[in-house]
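Chemist: Fold the following for me, if possible:
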Amino acid sequence: MSLPGTPASASTIFISASANRHAHAADVSTNFLVAFGSHRFVALWDTNREDFEGVKATLPGHEGEVTCTTFSGDSDLFSADDKGKIIRRVLQDGKWKVASQIEAHSAPVSALCVYQTIVVSGASDAKLKIWNSTPEGLVLIQTLDLKGRYPLDVKLSLLPQSSAIVMAVACTDRLVRIYTQGQDGFSLAASLEGHEDWVRCLSFAHSSHVLEGGSPNDERHILTVASGSQDGNIRLWVIEPKQDTTKAANDLGGIDPLDAFEDSLDLGDEEVGRKISNRSHVIAVREPDGSQRQFTITFDALLIGHENHVTSLAWRPAPSSPSAVPTLLSSSTDASLILWSPTPGPAPIWINRHRFGDIGGGKVGGFVGALWCHEGNEVACWGWNGSWRRWRKVDGEGREETWSEVGAVTGHQGPVKGLAWDPNGDYLISSGLDQTTRIFAPWTRQNHTNPGEPQVETWHEAARPQIHGYDLINSAFITPLRFVSVADEKVARVFDAPKGFIRTLKALGPERVANISEEDRPIGANVPPLGLSNKAAGDDDETFQERGHEQSARPPYEGELASVTLWPEIEKLFGHGYELYALGVSNSGALVATACKATSAEHAVVRVYDTHTWKQVGKPLAGHVLTVTRIQFSPDERFVLTASRDRTWRLFERSEEGGFIPCSSEKAHARIIWDCAWSGDGTLFATAGRDKLVKIWQGIDGSQKEWQTIATLKLDEPATAVDFSWPDRGERRLLAIGLETGDVLVYSSPIKAIVEWNLLLHLDSSIAHLDQVHRVAWRPALGASSSASIATCGDDGTARILRLYV
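Modeler: So this is what the prediction gives:
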């Protein structure tokens, strides 16, 4: 948001976000807007856009991780979290606004369903709550005690040819429970047996067909319930009206006596999942006219094909084509999606029509959930690592369909700790606790939708150069095609771009790489079994599957990012005794500095390396007594500035011998100093501390041996990240500050009045972050543009690029 009375404003260019590891964390509206839980945000992804824009906004409001999202129409969005809260948002004037929120449960919400005005929520408190959705909020009308069983899924539907509502509930046992709605609310009508492990997911579908040899008046209406279990199997149950069962209310006697006799012969609950029974269950419901009807529930089919837990089920939206067949989408932790449909004929058999994903279930965690988009013409799913994959039907109808993969959303699954632009500002690298580094780049191309319009530019993940075995803390470019990273280990690693990355960049559009030669570079890299180092793969390496020319003309998809976009490791930097924590690279790329976690002066040192020889330069830079949190080279590389947990900053100056010697220091803050940054001309630097202060420092004399505070910015929250814009914006400097709460502040100062700093922009959680900001980085080479770009990352798992109109 911009401050009142100022022309400054901000907009989102790109958001990298991942989906939470909950099977109900995502839903899609009828206009193809996907809402999914991403940490404590609800992220919005418009899959209807042909430019593959990705996540367009994130909605704050939850205090816990979002576990469930579900649409009610196109303008109502419900979401729930692991703190038990449910939020209803409505679409007004193109923006999603919170209409109501309620602390619904005392435990994480694990299931959420909305049908008409009925909202059903289930949580780990073993309670199922039925709410009435009103403009004023949710009104509790019934609570069902599940007696210690946690609800994993709940679905509502109308019974076939009836206005009565039926509810199916899956719990942490082997039963599918069927509830019917009466005058006193929902009551248990039947328990469906057969699964051998917990039932994880459910889905309803209405259908009708004319019986063989019958007239059109003999149409059979059924409601099919699909249930998926941790036993890897899917069961289909058919609910249909029982013939000649409409009676007056006082004539109905309840469950059929024969069924009651069979129930008496059943085994106990502990063996119920191992029974094989095809008997029909009979349930009774009351219609609005006072009559009562009976329906039968019969086991119809067993679908076997997954090798591990079934995590989600979804019926294809009602087909518009008469040749379309009923199709069920299932996802599994075996890293596969399956489309199931019946064979033609009077005795159909449900078979696997299409299988998507990874052969052999090699991806850890597999797929968490899946859903249909574009009226059943697209399938989207998200995996254990939070990234999405998407397939689109390209040809055929019914049983002759062909599908191809298209672009989707990717992002870190966990806090993003490090972020840096390449020296030219063409692309961005990030590092996260999900043990990956990722490179994001713009894709510039012709506007095929409106050929007369300017070119389209969207940002995408272009490579995943490092997939590590340790949590990654930071990374920075040495040259545009070489970077160094530090992780929760004692070694810094250096990586060089392979041919595949250069080809991808040339296809995506950055002009500066057009003349870069691919010769003498490996085609890619592989990680040996049980290894941590990426080994170069040559052109003759049969184990490496190179991206083809057609694939290289677009951003890589998730399957390719995780396998063929690694960069080969060319060097390791040793010397520290504990896990690395801080990293700095000089502007020219000639020097790299690292620091490790420390509780004593012996280890709280900075080691500087020459990037041509990979040897240490001079002696370690000593002086701090606790962990060094940030290392920054001055623009002219004369100084090394460090900040530390010991609440001091220290300055080291380049000596004639080539190393660095202590120059100046000061205990500048009352709490830990999280970050520091140099101004573009090297005459100022800033320090950001947990004491809610950002201090601006200037050299006292021309020698810059001593420094003094010339301005102190007092904030409402601890400052965790800071960066100066470069070059200066006209007659003023800009300073970006990231806060512990996730907000980002932008201050400006006239170049000729450096003691004056004014707040220009305050970016809150509606456009910035929800948790601690770890890095803010202005995009280099701003030029004379009226806007500037800044990249940010934080504990909420997102990396963002914002355009600031300042």
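
Chemist: okay, CA-based contacts and neighbour counts for the rest of this
Modeler: OK.

Chemist: Helices of the stretch 701-806 of the chain, start to end?
Modeler: Read by DSSP state H, counting those that start in this stretch, the stretch 701-806 of the chain holds no helices at all.

Chemist: Likewise for the stretch 301-450 of the chain?
Modeler: Under DSSP H, counting those that start in this stretch, the stretch 301-450 of the chain gives no helices.

Chemist: what separates residue 373 from residue 31, distance-wise?
Modeler: 9 Å (C-alpha to C-alpha, to the nearest Å).

Chemist: Compare the two (neighbour count), which wins?
Modeler: Between residue 373 and residue 31, counted using other C-alpha atoms under 10 Å, the more crowded position is residue 373 (25 against 14).

Chemist: unless I'm mixing things up, that one is touching residue 380, no?
Modeler: Yes: the pair residue 373 / residue 380 is scored as a contact, 7.0 Å apart, by C-alpha atoms under 8 Å.

Chemist: Roughly how far does the residue lying farthest from the centre of the chain sit from residue 279?
Modeler: Most distant residue from the mean C-alpha position of the chain: residue 251, 55.3 Å away (C-alpha atoms, centre = their mean). Distance, residue 251 to residue 279, using C-alpha to C-alpha: 24 Å.

Chemist: and what of residue 336?
Modeler: Distance, residue 336 to residue 279, using C-alpha to C-alpha: 32 Å.

Chemist: Of the two, which one has the most company?
Modeler: residue 336 (26 against 12).

Chemist: so that one sits right up against residue 367, yeah?
Modeler: Yes: between residue 336 and residue 367 a contact is recorded at 6.9 Å, counting by C-alpha under 8 Å.

Chemist: which residues do these two both contact?
Modeler: Overlap of the contact sets of residue 336 and residue 367 (by C-alpha atoms under 8 Å, 6 or more residues apart in numbering) is empty.

Chemist: What is the burial count for residue 419?
Modeler: Residue 419 - counted by other C-alpha under 10 Å - has 26 other residues nearby.

Chemist: I should have written residue 498 there, sorry.
Modeler: Neighbour tally, residue 498, other C-alpha under 10 Å: 26.

Chemist: Would you do the same for the sequence below? I want to compare the two.
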Amino acid sequence: MVAPLLEITHVFCCPNRVRGALSWSSGSGGLLAFGTSCSVVLYDPRKRVVITNLNGHTARVNCVQWICKQDGSSSTELVSGGSDNQVIHWEIENNQLLKAVHLQGHEGPVYAVHALHQRRASDVELHTLIVSAASDSTVRVWSKKGSEGRDLFLASCSQDCLIRIWRLYIKSTSLETQDDDNIKLKENTFTIENESIKIAFAVTLETVLAGHENWVNAVHWQPSFYKDGVLQQPVRLLSASMDKTMILWAPDEESGVWLEQVRVGEVGGNTLGFYDCQFNEDGSMIIAHAFHGALHLWKQNAANPREWTPEIVISGHFDGVQDLMWDPEGEFIITVGTDQTTRLFAPWKRKDESQVTWHEIARPQIHGYDLKCLAMISRFQFVSGADEKVLRVFSAPRNFVENFCAITGQSLNLLLCNQDGDLPEGATVPALGLSNKAVFQEDIASQPSDEEELLTSTSFEYQQMAFHPSILTEPPTEDHLLQNTLWPEVQKLYGHGYEIFCVACSNSKALLASACKAAKKEHAAIILWNTTSWKQVQNLVFHSLTVTQMAFSPNDKFLLAVSRDRTWSLWKRQDIVSPDLDPVFSLFAFTNKVTAVHSRIIWSCDWSPDSKYFFTGSRDRKVVVWGECDSSDDSVEHSIGPCSSVLDVGGAVTAVSVCPLLNLSQRYIVAVGLECGKVCLYTWKKTDQVPEINDWTHCVETSQSQSHTLAIKKLCWKNYNGKTEQNEAEGAEWLHFASCGEDHTVKIYKVNRCAL
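Modeler: A predicted model of the protein is given here:
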């Protein structure tokens, strides 16, 4: 079997922040389906991997529901509703999309869906019934070809913190002869007429459950399952509330009174409770969906059924992901997003399993502004920019390095030897503050114990110290990520007049370049910083509007900048007389309104690994390669020009990245990200023809399930330096790159180098 050219290896995402965006399929090996941005993600909680993405909605997915089979086997159909006014019926086969049917009719966003299989009395075939409710104040029932009379229990929840269980049953048409003195529950009756047949139903209030202290957002019955060929229907109810707890309810076996069996939830952290909850197929696992997108998974202890332990589950940004970077060794990824968080994803390498899964192992920054960009200063140091005028520099604490080594299998002594100075243990955020404050060993030692704190506390003062060091052997839970994985802030960089937009670091890690939003030339200046003293080195003034991206050449001789003003500028480093002096850059080449090739904003740029050429991508759908031209003119301004034919990729270009390795034919490998969410791979090599012809080769592009559903913000190839997978069995054959986008997701792809 021929290996595919392009595969997705890992996906990081989380559910949308709406009720009903989560559903767990019935049957063995049930998959978890949830809406993330405009996609429906199928996730396997046992293997801890994303199985596939279902792309079809054009706006946020608001609700998802698996359709349970009557024989208790694994579900293969699900239905989803979105803000695009659509209901989509999906059919799955072998964990891949078989067919999608778009049901159009609503005139407003769809917020609730439910579906079931039904067999009519006069028909042998099963029929699929789908019910959808939307903000257009309509409930629609959809029927597709494809009941028995018994009591039904309906659970409802509301903002009064209570759960009510209602009993729905068919009311007997015979005359009632009961004594009026008997006490009986008040019942409401209604009649349904179908094909001249009238059926009377009655509804009574069975019980009221009080246990939550805030709004109850969701209730979910444990699904039925087959045991020894007999259909079992456990009477257990799960509820999720804004009080950060999830409660498992069941009637007492002797008295029949509904009681709380298990209560689980979040402790600490700046969170706002749960939106939704679900059982797995046999009730041994429960999951909650939190306000900030996080999933919380608990598993029942087989030896002690009343004990539930937290489990590892997928996590990711709950808003657009703006930037990402591989670490210099190519062993983890750091991302920033408009959800105001910085997240670090790394592989979990277990001794007893060959499969490696990636997880979020740290959340170095939880900010108060939307984050826009970042750059790696060293392996465990980065700088981030947000919708503020300040750049912030972060360094990894000792506790993170210890946990990183334990989870990824790295040598702790080797990593600690490369760290300078006395590392803090961790970090914490003061009340009403934005800066992560370092926590040292002596700070932890001086903390009073919980008992001492209770005895000596005279007021309800906010306790600033929230960090507690711990050694992990597996990826942390959401509670741990929120409180114990922050990195201390070591420096603030002031100098820009408006919100930071992009940042880049030289390959020698000696210089940092930053730029901010600008509408005038003086504000569009690029500031160069010394990463040792953190002092400003130089201001580079040329562009008249916002600089959208910058890139240092691999040999650090040039700095390239592209701008919203549709031009690029190339700055050359001057020869340094003394090693103690900071490098100075001067304008080497540029384009203007006359020489410009791009007619729209230039979003992205990157260098070839040999520093000979640079690539630019624009909203005008063009990708152009630039380099030194064979010209008789000695003027510096005209020494750089287009070296390729203009590549039209068919859509607005938002990201360009060049692989640090060439393919087997010694051609440059270029990844292009589009505004529609698609990633295209090309190879390019300069030819001797004038003009350039057939220099570009289209290799592959992502399929619908592999693509993002909104604009791609950044593409980044993995670094290959002889210490990573390049030395392993598949290292010479497979290349890796990561992507992030406005659809809240981060994806890692692997590319078959031999097939390019």
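
Chemist: show me where the stretch 451-600 of structure 2 has strands.
Modeler: Secondary structure of the stretch 451-600 of structure 2 (DSSP state E, counting those that start in this stretch): strands located at 489-493, 500-505, 511-516, 526-530, 536-540, 547-552, 558-563, 568-573, 585-590.

Chemist: Throw those into CSV and include mean neighbour count and distance to residue 135 of structure 2, thanks.
Modeler: Below are those laid out as CSV (neighbours: other C-alpha atoms under 10 Å; distance: least, C-alpha to C-alpha, whole Å):
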stretch, mean neighbour count, distance to residue 135 of structure 2
strand 489-493, 17, 45
strand 500-505, 25, 37
strand 511-516, 26, 40
strand 526-530, 21, 47
strand 536-540, 18, 52
strand 547-552, 25, 39
strand 558-563, 24, 41
strand 568-573, 20, 47
strand 585-590, 18, 52
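
Chemist: Please produce CSV containing those, extended by distance to residue 196 of structure 2.
Modeler: What follows is these, written out as CSV (distance: least, C-alpha to C-alpha, whole Å):
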stretch, distance to residue 196 of structure 2
strand 489-493, 74
strand 500-505, 68
strand 511-516, 71
strand 526-530, 78
strand 536-540, 82
strand 547-552, 68
strand 558-563, 71
strand 568-573, 75
strand 585-590, 81
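
Chemist: quick one: which of these is nearest residue 300 of structure 2?
Modeler: For residue 300 of structure 2, the closest of those is strand 489-493, at 39.4 Å, according to C-alpha to C-alpha.

Chemist: so the closest one versus strand 526-530, what angle?
Modeler: Put simply, strand 489-493 of structure 2 runs at 140 degrees to strand 526-530, going by axes from the mean of the first three to the mean of the last three C-alpha atoms, to 10 degrees.

Chemist: can you name the residues of structure 1 that strand 489-493 of structure 2 overlays?
Modeler: Under TM-score structural alignment, the counterpart of strand 489-493 of structure 2 in structure 1 spans residues 569-573.

Chemist: how about the corresponding residue of structure 2 for residue 682 of structure 1, what does it touch?
Modeler: Using TM-score structural alignment as the criterion, residue 682 of structure 1 maps onto residue 611 of structure 2. Residues near residue 611 of structure 2 by C-alpha under 8 Å, 6+ apart: 553-555.

Chemist: Could you tell me which of those residues remain contacts in structure 1?
Modeler: Mapped onto structure 1 and checked by both residues aligned by TM-score structural alignment, their matches' C-alpha atoms under 8 Å, these keep the contacts 553-555.

Chemist: Is it possible to mark the buried ones in those residues?
Modeler: Buried subset of those (neighbour count, 16 or more other C-alpha atoms under 10 Å): 553-554.

Chemist: My guess is residue 359 of structure 2 contacts residue 314. True?
Modeler: Yes: shown here, residue 359 of structure 2 and residue 314 form a contact pair, counting by C-alpha under 8 Å, at 7.0 Å.

Chemist: Under the alignment, what does residue 374 of structure 2 map to in structure 1?
Modeler: Residue 374 of structure 2 maps onto residue 475 in structure 1, with residues paired by TM-score structural alignment.

Chemist: residues in contact with the alignment partner in structure 2 of residue 377 of structure 1?
Modeler: Under the alignment (TM-score structural alignment), residue 377 of structure 1 pairs with residue 284 of structure 2. Applying C-alpha under 8 Å, 6+ apart to residue 284 of structure 2 gives the contacts 299-300.

Chemist: Other residues contacting stretch 93-107 of structure 1?
Modeler: The contact list for stretch 93-107 of structure 1, computed with C-alpha under 8 Å, 6+ apart, reads 59, 82-91, 123-125, 135-138.

Chemist: Just the buried ones from those?
Modeler: Counted by 16+ other C-alpha under 10 Å, the contacts of stretch 93-107 of structure 1 give 59, 82-90, 123-125, 138 as buried.

Chemist: returning to what we had before: residue 537 of structure 2: which of the kept ones among the contacts of residue 611 of structure 2 is nearest?
Modeler: Nearest member of these to residue 537 of structure 2, counting by C-alpha to C-alpha, is residue 553, at 18.5 Å.

Chemist: per the alignment, that closest one corresponds to what in structure 1?
Modeler: By TM-score structural alignment, residue 553 of structure 2 lines up with residue 634.

Chemist: Residue 587 of structure 2 now?
Modeler: Superposed on structure 1 with TM-score structural alignment, residue 587 of structure 2 falls opposite residue 662.

Chemist: end-to-end on stretch 552-571 of structure 1?
Modeler: Start-to-end span of stretch 552-571 of structure 1 (C-alpha to C-alpha) is 27 Å.

Chemist: one step back: export the kept ones among the contacts of residue 611 of structure 2 to CSV and append columns for distance to residue 719 of structure 2.
Modeler: As requested, those are arranged in CSV below (distance: C-alpha to C-alpha, whole Å):
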residue, distance to residue 719 of structure 2
553, 15
554, 12
555, 15
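
Chemist: To which residue of structure 1 is residue 742 of structure 2 aligned?
Modeler: With TM-score structural alignment as the criterion, residue 742 of structure 2 matches residue 795.

Chemist: wait, what's in contact with the residue lying closest to that match once chain neighbours are set aside?
Modeler: The spatially closest residue to residue 795 of structure 1, leaving aside those adjacent along the chain, is residue 415, at 4.1 Å (C-alpha to C-alpha, 6 or more residues apart in numbering). By C-alpha under 8 Å, 6+ apart, the residues touching residue 415 of structure 1 are 432-434, 794-798.
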